[in-house]
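Trainee: my questions concern the predicted model and sequence given below.
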Amino acid sequence: MTPTPLRKDKPTEPRHYKTGEIEPLHLIESQKLDFIEGNIVKYVCRHRKSKDGLNDLLKAKWYIERLIFLREQGKVKA
């Protein structure tokens, strides 16, 4: 059995979130974004560094479409 290689980054601080001046989590918290909005930020911010960046953008698109639907239904306020 081959040992699992050690990660170079912490599971709670992956490198694909450490590319700019502010981490997405700090932006999400400072803007008081909800779950859906936070996921949009997360996936857009990491798509360039992720192994499957296109999938990240598709996930962000899904969350944006969900947010639009909820807004149209009056379930999300401005």
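Mentor: Perfect, I can see it now.

Trainee: going by C-alpha atoms from here, please, whenever you check contacts or count neighbours.
Mentor: Noted.

Trainee: let me see the contact set for E21.
Mentor: Going by CA atoms under 8 Å, 6 or more residues apart in numbering, E21 touches no other residue.

Trainee: okay, pairing it with this:
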Amino acid sequence: MRSVIQLASVNDYVGYMVYMNKKDYKWADGTPLLPISLARYYKYGHGTYVREFHESKEIRWVPNKYAELTPGTELIPYIEKTNYFDTYEPIKCDLPSEKESRVIKQEAFDALVKPQHRMNDEISQPSHYTSGGIEPIEFIQSHNMNFEKGNVIKYVTRAGKKEGQTEVKDLKKARQYLDFLIGKLEEKEK
């Protein structure tokens, strides 16, 4: 069975020439495989095909339709991993369908927005603030409460739930902010 190597990009071409040159292969006319000039690649265009002749250690160009016109020809794509040109070519992969893409986006959205999907984050969502299903800060912000009212709600809702703190200590803090608020409101009334 004949095999034909497909060099789909300039990077694949250069990588293949470097690899085969190390194995002492040459062009059929005796020219070394060093890709000093890309003229041969550009002459035949993208998706260039070559054949290896192992006995004589030579490489020959074949027409792009060679694989179609010659029965029993195996097409072998050569994909170079080294990036010789410091450019980026499209990644060769199967992209998800539009429906799969929508599902992926919805799952990501749900994970960010819905509280039951959130990770247990002890810094931004400590358990002593999330036990009722809603964080006090969300409630406070949704009702546009001032500092004192917000802290009263915060300390009352977390009372007895924070590690190392007693319920009494949190309730005293809530009372302190309630006293500040009452004093502030009484000043306004005068």
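Mentor: On my side now, so go ahead. Note that the structure is predicted; figures quoted are calculated from it, not measured.

Trainee: and the helices in structure 2?
Mentor: Taking DSSP state H to define them, one finds helices in structure 2 at 10-22, 39-44, 66-69, 98-113, 127-130, 136-142, 147-158, 167-189.

Trainee: closest one to P77 of structure 2 among the ones you listed?
Mentor: Minimum separation from P77 of structure 2 across the helices of structure 2 (CA to CA) falls at helix 10-22, 9.2 Å.

Trainee: number of nearby residues for V156 of structure 2?
Mentor: 17 (other CA atoms under 10 Å).

Trainee: would you mind measuring from the alignment partner in structure 1 of it to K75 of structure 1?
Mentor: Using TM-score structural alignment, the partner of V156 of structure 2 in structure 1 is V44. Computed as CA to CA, to the nearest Å, the V44 of structure 1 to K75 of structure 1 distance reads 24 Å.

Trainee: hmm, back to that, any chance of the helices of structure 2 in JSON lines, with distance to V50 of structure 2 too?
Mentor: As requested, the helices of structure 2 are exported to JSON lines (distance: least, CA to CA, whole Å):
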{"stretch": "helix 10-22", "distance to V50 of structure 2": "10"}
{"stretch": "helix 39-44", "distance to V50 of structure 2": "11"}
{"stretch": "helix 66-69", "distance to V50 of structure 2": "10"}
{"stretch": "helix 98-113", "distance to V50 of structure 2": "37"}
{"stretch": "helix 127-130", "distance to V50 of structure 2": "65"}
{"stretch": "helix 136-142", "distance to V50 of structure 2": "65"}
{"stretch": "helix 147-158", "distance to V50 of structure 2": "73"}
{"stretch": "helix 167-189", "distance to V50 of structure 2": "78"}
